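Novice: need a 3D model of the sequence below.
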Amino acid sequence: MAGLEVHLKSPAAPPGSKHFIKRISELFEKQQDADCRIVFKLDRTPIGAAPDSAAGSGSGPDNNGSNEEEPREVGSLLAHSWVLRYASDELAAQMNWDEKKAGGKRPAKRQRIAEVEVEVDEAQASTSGPPPQPLAAAPGLPEVVVRVRGADDVPYAIAAIKFGYTGLVEVGGVREALLVRRQADAVGMAGCVEACLEAVKDKLQQAAAASKATAASSAAGAAAGPLAAAGGSGGTGNGGGGGASLSGLPALELYRCIELWPNQENDPDWAVFTALLAEAKKQLVEHFGDALAVLNSKELYDLMRTIPAAAMEALLESDDFGTDSESSVLLMLDRWMDVNYESTNTEARRRLCGHIRLLQCSDTYLSFIVPALALAHHDQPGTKSSWLPITPVDANWFTLYATSSEPMKEALWKSRPKRRVPAAWLSQQPRRQCLAPAGRAYNLSLSREDLVSEFGRLQPEQTGYVSMAVEGAPSPSLLVMSGLMWGVHLSAKHGQTTGGLWLGLQVPAIASGAAAAHVAKLTSSKPAQVPDSSVRVFGWAGDGQQVANAVVSFDDSDIILFDQLLGLTIGLAVAPEPAAPPGQQGEQARQAAAVEAQWARYLRDGKISGTITVLPLSLPNAAA
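Specialist: Below you'll find the predicted structure:
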């Protein structure tokens, strides 16, 4: 019919016989119809060198009569050439067996193979992951050689070969998937490399879904948290996604096996892999949250110090990784360097340090901490103390700039050391501010036993101080704000009806060796600004109802000296004079009762409770 266009739609590819596919998959490792033997041998080719031309062929000594020792066999597997030759071109190339070596003819595909006992460790068989390695296979069959770097790689090579039968990748985690991928790439198992990367993607997606569910659950319970019940304001805890579950996070597992990543220069899978890295980086940042969260959560802090350099760089270079101040980011990197310096090289350390926005550090850091690190770098190059590659001259420029007037800053900016320092050091853009306007509150507590132990032994005219514990912090009685270490303390004087609520500044535990000595020297008796914050101790009536709290608030106009306290006087009850039972124990009991009576207004459930709330810095150009 003229003028009539007919578009024929190609029929969908038939899925194939399910029965046939099932029977093929069931043949894996089975004697039925097996006509060859996969032999796993150690690859002695140095990493990075071109492989031996004979390595993939399974041939013995080379043709020029070399007596080179045959690579050691570390495992074997019954196989079916009529399956694998269509699954892998690399394996198929070895299946053109010399008829002379095969006795003039290829073995019949349906010949019966003598039964061979295979030992399998019961504990290994009961665990998930790649299949256990067969310890033996029938001799006398043509061999197909698969090279492995070590005996530990054999299970992953077996998993790659199994894919040729089943079309499935069975792995327990990201590392296993990448190990199978490496073996699949080596044997040219069609589709297996892509399936392994898809398995990694699935692990990341599952983790993302679980993280969203956890976040929703946490948000639902936040309104009824202990701080809300106590009448506090703001949010409690840290801003991270939790440290306990993060240790098994697929994103972190991906960064822990960087040696298994595709080659960025020449691997065609790199483009696909970059998408996986982008998702992993996103999850990594979401779980660690921000520098303030990391430094004030023992779980996140301990985990942060174990992450590889690639993961640390992912955090530092991300615009989504927040902080209260760049000083906290510098402290976080210092604490990581403290345990990872020896496992990094100069280039890796320069890359990490190059992501610090040094100009955004506090005046205190640029006046005392950075110069101390510069002196250590100058005095002891190549040591842990010298991890920050900055010279005293450049550190002096940052100090001058931080403490100068606006006209002076304009003049200094023209002579900035832009050719000597990383571009990020001079960045005018702060990181994302991690604190909401209401701030972030951390719970404080002091047990009745610690209270009595300190104040119960005071003699007339003596004053005692006791530190309150910060819930969940790496250092039990210290909180990090703006990269500095702060403690909340209570004080009492023997026989007095008033006590004290104090905020104390401690020399930061930054650097080690020479750098730590320089920090201590430069900060001794020096002033520092107090970050915007408030400290609250809860007061209670006899019926358990909350009454007036003891509160002290600070802002950046408050100045404190290192190793000194700043705070206010709080009222205590007039301590009755309880009768003292005879003996030393009786006197101790009397003193304990007197202390408890003095602090009865603040004691509840065997402890004194409160919060310290960190408020956002008052920076006009702070990132939202």
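Novice: only C-alpha atoms from now on, for both contacts and neighbour counts.
Specialist: OK.
Novice: wait, is Val116 part of a helix?
Specialist: No - counting by DSSP: H, G, I helix; E, B strand; the rest coil, Val116 is not found in a helix; it is coil.
Novice: neighbours of it, just the number please.
Specialist: By the criterion of other C-alpha atoms under 10 Å, Val116 has 12 neighbours.
Novice: then Leu359?
Specialist: 21.
Novice: how far away is it from Val421?
Specialist: With the distance defined as C-alpha to C-alpha, to the nearest Å, Leu359 ends up 11 Å from Val421.
Novice: all helices of the stretch 151-300 of the chain, in order?
Specialist: 154-166, 174-187, 192-222, 226-229, 250-256, 270-288, 291-295, 298-304 (DSSP state H, counting those that start in this stretch).
Novice: deepest of those helices, which one?
Specialist: Of all those, helix 291-295 has the most neighbours on average by mean count of other C-alpha atoms under 10 Å, namely a mean of 29.
Novice: so which elements touch that one?
Specialist: In this structure, helix 291-295 makes packing contacts with helix 298-304, helix 326-340, strand 479-481, judged by 3 or more C-alpha pairs under 8 Å, 6 or more residues apart in numbering; DSSP states H and E.
Novice: as CSV, the helices of the stretch 151-300 of the chain with distance to Ala511 would be great.
Specialist: Formatted as CSV, the helices of the stretch 151-300 of the chain follow (distance: least, C-alpha to C-alpha, whole Å):
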stretch, distance to Ala511
helix 154-166, 42
helix 174-187, 33
helix 192-222, 34
helix 226-229, 34
helix 250-256, 25
helix 270-288, 22
helix 291-295, 15
helix 298-304, 16
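Novice: next, the structure of the following sequence, for comparison with the previous one:
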Amino acid sequence: MPLVPRKKARTAGNVHLAETIAESFCKEDGTSDCEVVFYREADPAAAKRQRVEAEGAGSDGLGPAEGEPESRAEPEVFSSPLPAHTFVLRFASKRFAAQIERWGAVASTVPGCAAQPEPVAAGGSSSGTGHKRPHPEPGSAPDGRPVLRVPVADEAEAEAGRLAIRFAYTGEVQPCSIRQALETLRVADYLEIKGCGAACVEFTFEQLARQSPRQRAGGDTEPAVLQFYGCSALWPDAAMEPRFQYCMTLAECSLAQRFQDALAALNTPSLRQELLKLPAAGIEALLERDDFGTDSEDSILTLLATWMEANWAFTDAAARTRLARLLRLAQLSRPAAACLLSPLSVDYELKGEDHPAGWLPVSTGHAALLSSYTSNLPGQRRDIRRALPCAAWYEPRPRVRCLPSSGLNYEWTITRQQLQAALGAAAESGAEAAVNATFHGGAQDAIFARGFAWRVTLMHTPGHRTAALYLCPALPDAYRVPGSRLAAGGTFDGLPFPVRIGARITVHRWRNGRRFDAPVVDFGDRDALSLVTGLGSFEAFRLAPLAGGLAGQAAVATDPLAAWAKYLHEGRISGSLAVVQDPNRFGGWADEEEDEEEEEGEEGSEGDLSDEEEAGGERGESEEEEQEESEGLSSSDGEEESEEEDEGEGADAVRRQEAWHGVRNGLHGVNALLGAVLRRLREDNRALRRE
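Specialist: Okay, the predicted model is just below:
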């Protein structure tokens, strides 16, 4: 049987030769026959000034004599020349091949002729794009070897050029960061070194895939996704590097996972700083994703305003238009549409797109259509859609909601020093003391939700046994751009725009080292909050009474905040602000829990009460009972009057009214019975404690 010749597998060539070429990179071993120089041309304006100064000096007799060469600015060379081999660079780079051919043509036509010698290397760096480069002519080294020139922008790009040439020798790229990989890709693209760009893209993809996007914010090492967006100016054209699109897709997912949602980005100090450092491409990637969560579109608008306040100078009108057209403006709440979108549209029309106050390119007409879009009929909405310039503005799908059913808790604190300073100033002036709580260890004085800022404020009148705690909404500072209608003194400044939120304020109390959470007040749709009106509880803090006479004065002298002892722990008063998605989530049961905890506290401390305090407590209970009875009588009188007015409405209405009275009277009876049982239990408990 004849043998069939086996087809030989193709190899990459002589492995030993490839290893020898790789080892010869950057070595002056006698085989090097050329040099590579990375340089930057002198600033044209500076060169012109030098020529003018030289001409002026020559006319005064201080310049070069006749026949001497004219002074000109020398190019700046980065680092030392790189020894190289023409037989490697000729086949690895089309750009180097062209320079080598030009050098050979000059050397062959003019015997002994050489280009100008290269200037001595000088350190330093400056900024520059390095994308559009000149086509330099080759020079000659002192020993006659050709010098291949590579124009770069700065020292970092020169190092990237060395990495690109290293790839020509070894087939490997070893950048130390994503930025250096993209700089190497750019230089390799200029030098037309095949395969180097793909290797840089592969390195970038591996870095993005390797690092977790949830890496702790504010750490020593910058996360890969932030490195990637931090050098967006170096991104290659997708047509040149098609695989770079995979990097873009992975980076967008990682960015959304890192910032999680609008509330996390606005309310976490470290994430907020990272947000402000993002380029426009990063904000665009966040806004166009459905999985970037929020509590409402109002907070998305505030997030963009916060970023724009810090980055407006680095954007142009086209970038601002792209970002604005990613907002789902029809989903703004009525307060946000009236208080935010309307004045911003006026700013845009009056100030123009080139003014910081006109950062949101939405006309007043479009703003008016969007504010009423959801309340219109389907046919009317269709007409509005035709009049709007982009589909995202009337997008019906809401973004992912970031608030869990249990809500998000933000811990607030008021330090002992803050409280003591405010109380001291109030005692001197006779005014009411006011202290704003801080969040995240003092990093922020407000929490952002529903598009607005929310502050927790403690207020106390000197001499009173109670202190109040308020939730105060405010317009975020990012909207107060100088010249805007929302800035101080603007036509919209100080107006009582209504706002809404689902929230609960809780105060932490301490007893024997144990913490007790006392809900103070809940907020929902029924609370009349506005940008000039805060709401809260007048008795959020019930201060401990101090003994009279010299003993009380001594206690105050020893500790001015002795009355606040049960709220102070480790040098601060603390609590939490819980924000929920549904404004009616809590249903107003905070007061009931507070009453139950107060009763537990009274029972736990009744053994220490004096007989006079017990008698006073019993008198207080009897007074409360009398007040309840009087309120019941007044309410029943009002109900009898309403019955007389409704007699003419028919027998059915009368029967329903009588049935309702029967049910309510029965409930009152049960309530009275439970109250009597509770009072009896309290009396028995007090008797046992006395025994």
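Novice: need the TM-score from the superposition.
Specialist: For this chain pair, the superposition-based TM-score is 0.75 by TM-score structural alignment, normalised by the length of the first structure; 532 aligned residues with a C-alpha RMSD of 3.9 Å.
Novice: just say which of the helices and strands packed on helix 291-295 of the first structure is most tucked in.
Specialist: strand 479-481 (a mean of 24).
Novice: would you mind giving the residues in the second structure matched to the following helix or strand past that one?
Specialist: For strand 479-481 of the first structure, the following helix or strand on the C-terminal side (DSSP states H and E) is strand 484-493. Using TM-score structural alignment, strand 484-493 of the first structure corresponds to residues 452-461 of the second structure.
Novice: could you do stretch 305-325 of the first structure as well?
Specialist: Going by TM-score structural alignment: stretch 305-325 of the first structure matches residues 276-296.
Novice: list the buried ones in that stretch?
Specialist: The neighbour-count check on stretch 276-296 of the second structure (16 or more other C-alpha atoms under 10 Å) flags 276-287, 291-296 as buried.
Novice: now do stretch 670-679 of the second structure: which range of the first structure does it align onto?
Specialist: The aligned range for stretch 670-679 of the second structure is empty, by TM-score structural alignment.
Novice: next one: that stretch to chain centre, how far?
Specialist: Put simply, stretch 670-679 of the second structure sits 54 Å off its chain's centre (C-alpha atoms, centre = their mean, to the nearest Å).
Novice: cool, stretch 545-553 of the first structure as well?
Specialist: Relative to its chain's centre, stretch 545-553 of the first structure lies at 38 Å (C-alpha atoms, centre = their mean).
Novice: going by neighbour count, list what's buried in it.
Specialist: Result for stretch 545-553 of the first structure [16+ other C-alpha under 10 Å]: buried residues 546, 549-552.
Novice: what's the closest of those residues to Glu119 of the first structure?
Specialist: Glu119 of the first structure lies nearest to Gln546 out of those, by C-alpha to C-alpha, at 69.0 Å.
Novice: give the contact list for the counterpart of the closest one in the second structure.
Specialist: Counting by TM-score structural alignment, Gln546 of the first structure corresponds to Arg515 in the second structure. For Arg515 of the second structure, the contacting residues are 508-509, by C-alpha atoms under 8 Å, 6 or more residues apart in numbering.
Novice: measure Arg515 of the second structure to Pro343 of the second structure for me?
Specialist: Counting by C-alpha to C-alpha, the gap from Arg515 of the second structure to Pro343 of the second structure is 46 Å.
Novice: which residue in the first structure aligns with Gln417 of the second structure?
Specialist: For Gln417 of the second structure, the aligned position in the first structure is Glu449, judged by TM-score structural alignment.
Novice: Ala437 of the second structure is in contact with Tyr410, isn't it?
Specialist: No - counting by C-alpha atoms under 8 Å, Ala437 of the second structure does not reach Tyr410; the two are 11.4 Å apart.
Novice: more neighbours: which of these two?
Specialist: Set Ala437 of the second structure next to Tyr410 and count neighbours by other C-alpha under 10 Å: Ala437 wins out with 24 against 15.
Novice: show me the contacts for that one.
Specialist: By C-alpha under 8 Å, 6+ apart, Ala437 of the second structure lies in contact with 412-414, 445, 455-458.
Novice: downstream of the host helix or strand of Phe20 of the first structure, the next helix or strand is which one?
Specialist: Element membership for Phe20 of the first structure, per DSSP H and E: helix 18-26. Next helix or strand after helix 18-26 of the first structure toward the C-terminus (DSSP H and E): strand 36-42.
Novice: mind listing residues that contact that following strand?
Specialist: 71-81, 137-139, 141-151, 154.
Novice: how about the helices in the stretch 1-150 of the second structure?
Specialist: Under DSSP H, counting those that start in this stretch, the stretch 1-150 of the second structure gives helices at 15-23, 44-59, 86-92, 94-109.
Novice: would you mind giving those as a markdown table with distance to Ser375 of the second structure and mean neighbour count added?
Specialist: Below are the helices of the stretch 1-150 of the second structure laid out as a markdown table (distance: least, C-alpha to C-alpha, whole Å; neighbours: other C-alpha atoms under 10 Å):
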| stretch | distance to Ser375 of the second structure | mean neighbour count |
| --- | --- | --- |
| helix 15-23 | 71 | 12 |
| helix 44-59 | 61 | 14 |
| helix 86-92 | 65 | 17 |
| helix 94-109 | 64 | 16 |
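Novice: mind checking which of those helices is nearest Ala431 of the second structure?
Specialist: Minimum separation from Ala431 of the second structure across the helices of the stretch 1-150 of the second structure (C-alpha to C-alpha) falls at helix 44-59, 63.8 Å.
Novice: may I see the buried residues of the longest helix seen in the second structure?
Specialist: Ranked by number of residues, the top helix in the second structure under DSSP state H is helix 651-690. By 16+ other C-alpha under 10 Å, the buried positions in helix 651-690 of the second structure come out as 654, 686.
Novice: and what of stretch 145-152 of the second structure?
Specialist: Neighbour counts using 16+ other C-alpha under 10 Å place 146-152 of stretch 145-152 of the second structure among the buried residues.
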